[in-house]
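J.: Need coordinates for the following:
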Amino acid sequence: MTGLKARLRWLLPLALILPGGVAAQDAYVAAGHGESVPVMLRIATDRPGTTFEGWGTALAWFANVTGAYPDATRERLADLFYGADGLGWTIARYNIGGGNAPDTPPYLRTGGAVPGFWRVPAGVDARSAWRADDPAMWDWSADAAQRWWLDAIRRRVDAPLFEAFSNSPPWFMTVSGRVSGATSGTDDNLRAGQEGAFAAYLARVVDELQRRHRIAFRTLSPVNEPNTDYWFAANTQEGAHWSPARQAAMIDASDAALKARGLTTVVAAPDETNSHLFLADWAAYPAATRARIGQLNVHSYGTVHQTGVRDIARASGIRLWMSEHDMALEKTPEQVDDVATALAFAEHVVGDLRRLEPAAWVFWQAVENRSARDGQPGSNWGIVKMDLTAAAPGPDAIRITRKYWAMANFSRHIRPGYRLVPVDDPDSVAALSGDGATLVIVHVNGGVLSRRLTLAPAAGGYRLTRRIVTDARRNAAADRITPVADPRSVTTFVLKRG
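T.: Below you'll find the predicted structure:
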């Protein structure tokens, strides 16, 4: 959940950037002169791997804004992401806000000031006297906008998976007095000895929201992108640095607080920004701390050593989620129909599924603010774009991007209960339904030549029944049934056994 500038440090420089317009796309593809190449796919349907649980998004900032929109607008957004005719997502990550002091001048980015659930009665010094066991120190009317999404998702999904996560402790538990971090991005911001109080705060919120919204938080993630230098007091979003030792202490305290309340929620950790920092965190945890983790979370803002994280999940027998990612190509102007970013995004998803073999893939913010202002180009982050500063927008303000349709190629067809299966082609990912009757292949062709795909005999016994394409002209559209991946496209092939 780092800022865009910080995240771009993890992106490799791109030698070629293609404008997103259809005319430019047509000219680019025409360079291939209609040629095609054969590609053989060797799919090990006899060796199914991770059981996939689904796709989703963090709610966080966009939900803190859009949950207060008029019904027609917010219901339309919920349908786009969680509806049966939308992306069919089943996962949501709810952001438990820290919350700055009431007298702090506003400085966080649009939607970023997620309210905390604490209350400070008159005459109370919160830094020394706030107590989780005092009912007078809680405000259960807080964060109504993001909480609207909990109910909206529950109404649309039969068995939703909810995770609660934290970006920062409340201001009165911090060193700096701000939820955006310590003075330096390499200093821990939770005050010494406050792990128990912070864990009690998080566990109490989980307990209360479960009861009030009739949902279950399967996991609680108490730290986010912890071992980075992203989080400092002058930043414009919530965040906190945690050294590995402080991470371990917080994981221990969170596990104890959840159990003290009799909750079945387990700790997810460390929600690190990339795999190589995840490995550093994990190596520093004591064995007892590792044993308290019920789910491993990693982000994919950087893909070095992803198989190392996969190996830890396998060896420890702990479920692994890719719990946050978004991206945009550098220097591409903000365009809802930009196919270059959609292709790069789809390639990234394929890579994550192949290297991490996670049980879930979770987007960062499904809705991003339209960022082109004053002649500046803006960015293609987000899969839906809106002006999040606008008052009471209607459904016509929702702008669906090409990335949304690229996501549809995955989430509409690789469904919960499917199992990821090995495939030798680096641009393909494959999944098998639980009964083995359906085989889904998603293939990303970023080049200018068509690809004629064939299955090696070992994966025989399946016949092609559907072909769904996203490119500069088609939006997850069913197309002629042929084993061809068109140039500059994301193509889903649905095969049936027999």
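J.: Could you use CA atoms for every contact and neighbour count after this?
T.: Noted.
J.: residues touching the residue nearest to the spatial centre of the chain, list them.
T.: Nearest to the mean C-alpha position of the chain, by CA atoms, centre = their mean, lies residue 363 at 2.6 Å. Going by CA atoms under 8 Å, 6 or more residues apart in numbering, residue 363 touches 55-58, 323-326.
J.: ok, 7 Å please
T.: Counting by CA atoms under 7 Å, 6 or more residues apart in numbering, residue 363 touches 56-58, 324-326.
J.: Can you report how many residues neighbour the residue lying closest to residue 359 once chain neighbours are set aside?
T.: In space, and not counting its chain neighbours, residue 359 is closest to residue 52: 4.5 Å by CA to CA, 6 or more residues apart in numbering. By other CA atoms under 10 Å, 23 other residues sit near residue 52.
J.: And this one, please, so the two structures can be compared:
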Amino acid sequence: MKRSIVFVLWMMLSCTLTAQKKIRITTYPGKTYQQIDNFAASDAWSGQFIGNWPDNMRNAIADLLFSADTLADGSPKGIALSMWRFNIGAGSAEQGDSSGIRDEWRRAASFLQPDGSYNWNRQPGQLWLLKAAQQRGVKQFLGFLNSPPVQYTVNGKAFATGGRSNIDKSRYDTMSQFITAVINGVKQATGIAFDYISPVNEPQWDWSDGGQEGCPYNNEQISGIVKSLSKALQRAHLPTKILIPESGHIRYLLADDDKPGKGNQVNAFFQKGSGTFVGDLPGVSRTIATHSYFSTSPQSSSVAVRSAVAARIQAIDRLTLWQSEYCILGDNNGEINGNKRDTGMQAALYVARVMHTDLTVANVSAWQWWLAVSPYDYKDGLICIDKNKSGGSYQDTKMLWVMGNYSRFVRPGMKRIAAEVDGATDCLVSAYRKPEERQTVIVLVNLGKNTYHYPLTAKKGKAYVTAASRRLQRQQVKDNMVVIEPESVTTIVTED
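T.: As a prediction, this is how the structure comes out:
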């Protein structure tokens, strides 16, 4: 009888081991691609309120976004974003209902007062978050404008009329002076200097519906603003770099398409000989920024347009690409809809696929999310909150933690290296390494329902998993075997 039991147990163990789906991940440290600059998100628009919430609430939210600390079990406390985007408001908040922006949460305050003086006590919630980010180790900061200040706009509003640019060229210098004043003023108020300034946002869209602050521009107008701002930054002896053009769709980097004079932006701004060339101006970052909206499905077309953009970028000396804004918008060819919150893995896996494709096909050096914190019933926030200005509940999402699979471990200065996975067609792999260090970071996205086992070949290895029941949780690696759970994102950190 004992022999029979032993035999049965042996057979069960043998079958289990045989059934294990093992995968092999191969990295090629000698084959390098882009250097990573940062992973980021923005304070728009909830930052103005949550930054004033009770201390325990706002600190907990800041920890989720910025902390690089670990919990008792070795799991990350937060996702350790490496850059924070600060919304420099145009003043629609002070205008109230007369601003024409229906939703109070989408209005933004301005440091500029009607008499032309500045009040650096404005935007206190956002300034608190800025400091909270720095205190938790964030070292890069960017200020962005959705609209020029309402004092300088053609219609006196923070959104446009009839799809026309809302600032006249005679006001470019005034707008530039405002930007330099804000850079200095924020540094005075917080001790934090903006590394980058983004003066225009999604210039292809009309911004005429009063949904939020916004202003359209064509390439000639953007070029004029950049030339003015470059001079203003030089006069003020500011090292802040200008980031452009935050295109509303990645295809506008390649061609005019349906927006004459607003596309072909790689060549328009960075190809010498172009009438709107600004690539050699002092203070202009050798980076072109685009948004990944409406271009991520189906996967075949997502890859095609990103391949074309990568080739265009590579053709221009010393030019890099940032994906500077994304959340799940639209119906994405039926794959996933932006409507309704999803704090689980369906939305998170979609985001993971987008991040993987942007990083490995478009070769982006930075990947940045839109609303860090959202009060809406939509897939636009890494953290979801009650729409309550004085305090309320908050909830993390798996989108937050999946982004953390990258941001917490793939740090600025690392380079992406070649990697491939064998034995799993439903898995996506990318790898990163800092040239002077002996550490490799591997991010494996398992889109399928299979469980895989990865035998570590390195001397030391740690694994962190985001899955249905895990939030970037440290996995206890046994017998040098990493378990790749179904529908999960796993980060593996190895040392040579």
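J.: Can you pull the TM-score for these?
T.: TM-score of the superposed chains, computed with TM-score structural alignment, normalised by the length of structure 2, equals 0.80; 429 aligned residues with a CA RMSD of 2.5 Å.
J.: sorry, back to before: and whatever residue of structure 2 lines up with the residue nearest to residue 359 of structure 1, how far is that from residue 494 of structure 2?
T.: Alignment note (TM-score structural alignment): residue 52 of structure 1 maps to residue 36 of structure 2. In this view, residue 36 of structure 2 and residue 494 of structure 2 are 18 Å apart by CA to CA, to the nearest Å.
J.: Could you do residue 185 of structure 2 as well?
T.: To residue 494 of structure 2, residue 185 of structure 2 is 43 Å away according to CA to CA.
J.: Same question for residue 371 of structure 2.
T.: Taken as CA to CA, the span from residue 371 of structure 2 to residue 494 of structure 2 is 32 Å.
J.: For these two, indicate the residue with more neighbours.
T.: residue 371 (24 against 18).
J.: any chance you could map the strands in the stretch 1-150 of structure 2?
T.: 21-22, 24-35, 38-42, 83-87, 140-144 (DSSP state E, counting those that start in this stretch).
J.: what does the longest one rub up against?
T.: Looking back up the chat, that one is strand 24-35 of structure 2. 363, 365, 413-423, 454.
J.: Could you save those as a markdown table and add columns showing neighbour count and distance to residue 383 of structure 2?
T.: Listed next are those as a markdown table, based on neighbours: other CA atoms under 10 Å; distance: CA to CA, whole Å:
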| residue | neighbour count | distance to residue 383 of structure 2 |
| --- | --- | --- |
| 363 | 26 | 27 |
| 365 | 25 | 24 |
| 413 | 16 | 27 |
| 414 | 24 | 27 |
| 415 | 23 | 29 |
| 416 | 27 | 28 |
| 417 | 23 | 31 |
| 418 | 18 | 32 |
| 419 | 18 | 31 |
| 420 | 14 | 32 |
| 421 | 17 | 32 |
| 422 | 11 | 35 |
| 423 | 12 | 35 |
| 454 | 16 | 31 |
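J.: I'd like to know which of those is nearest to residue 199 of structure 2.
T.: Comparing the contacts of strand 24-35 of structure 2 against residue 199 of structure 2 with CA to CA picks out residue 365 as the nearest, at 20.1 Å.
J.: Could I get the contacting residues of residue 475 of structure 1?
T.: 405, 469.
J.: Kindly report the same for residue 244 of structure 1.
T.: The contact partners of residue 244 of structure 1, by CA under 7 Å, 6+ apart, come to 227, 281, 284-285.
J.: what's the matching residue for it over in structure 2?
T.: Per TM-score structural alignment, the equivalent position to residue 244 of structure 1 in structure 2 is residue 219.
J.: follow-up on the earlier one: just the buried subset of the contacts of residue 244 of structure 1, written out for ChimeraX, thanks.
T.: If you want just the buried ones from the contacts of residue 244 of structure 1 in ChimeraX, going by 16 or more other CA atoms under 10 Å, the selection is:
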select :227,281,285
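J.: which two in the contacts of residue 244 of structure 1 are spaced the farthest apart?
T.: 227 and 285 (12.9 Å).
J.: on that earlier part again, can you tell me how far the match of residue 52 of structure 1 sits from residue 134 of structure 2?
T.: Using CA to CA, we find residue 36 of structure 2 at a distance of 20 Å from residue 134 of structure 2.
J.: which residues in the stretch 51-200 of structure 1 form helices?
T.: Assigned by DSSP state H, counting those that start in this stretch, the helices in the stretch 51-200 of structure 1 fall at 60-66, 71-82, 126-129, 144-156, 195-213.
J.: Please convert the ones you listed to CSV, extending it with distance to residue 110 of structure 1 and mean neighbour count.
T.: Formatted as CSV, those follow (distance: least, CA to CA, whole Å; neighbours: other CA atoms under 10 Å):
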stretch, distance to residue 110 of structure 1, mean neighbour count
helix 60-66, 7, 24
helix 71-82, 17, 19
helix 126-129, 26, 14
helix 144-156, 14, 19
helix 195-213, 24, 19
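J.: quick one, which of the ones you listed is nearest to residue 472 of structure 1?
T.: Of all the helices of the stretch 51-200 of structure 1, helix 71-82 sits nearest to residue 472 of structure 1, with 20.3 Å by CA to CA.
J.: what stretch of structure 2 does that closest one fall on?
T.: Across structure 2, the stretch matching helix 71-82 of structure 1 (TM-score structural alignment) is residues 55-66.
J.: circling back to that earlier point, got a markdown table for the strands of the stretch 1-150 of structure 2, with mean neighbour count and distance to residue 65 of structure 2 too?
T.: Formatted as a markdown table, these follow (neighbours: other CA atoms under 10 Å; distance: least, CA to CA, whole Å):
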| stretch | mean neighbour count | distance to residue 65 of structure 2 |
| --- | --- | --- |
| strand 21-22 | 17 | 34 |
| strand 24-35 | 16 | 23 |
| strand 38-42 | 25 | 9 |
| strand 83-87 | 25 | 10 |
| strand 140-144 | 22 | 14 |
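J.: quick one, which of those strands is nearest to residue 405 of structure 2?
T.: Nearest of those to residue 405 of structure 2, taken as CA to CA: strand 38-42 at 11.0 Å.
J.: outside of stretch 164-173 of structure 2, which residues touch it?
T.: Residues from elsewhere that reach stretch 164-173 of structure 2 (CA under 7 Å, 6+ apart): 152-155, 160, 215-217, 225, 228.
J.: hmm, try it at 6 Å
T.: Contacts to stretch 164-173 of structure 2, defined as CA atoms under 6 Å, 6 or more residues apart in numbering, come from residues 153-154, 160, 215-217, 225, 228.
J.: Sort out which residues of it are buried, please.
T.: Going by neighbour count (16+ other CA under 10 Å), the buried part of stretch 164-173 of structure 2 is 164-167, 171-173.
J.: From the chain's centroid, how far away is it?
T.: In terms of CA atoms, centre = their mean, to the nearest Å, the gap separating the centre of stretch 164-173 of structure 2 from the centre of its chain is 29 Å.
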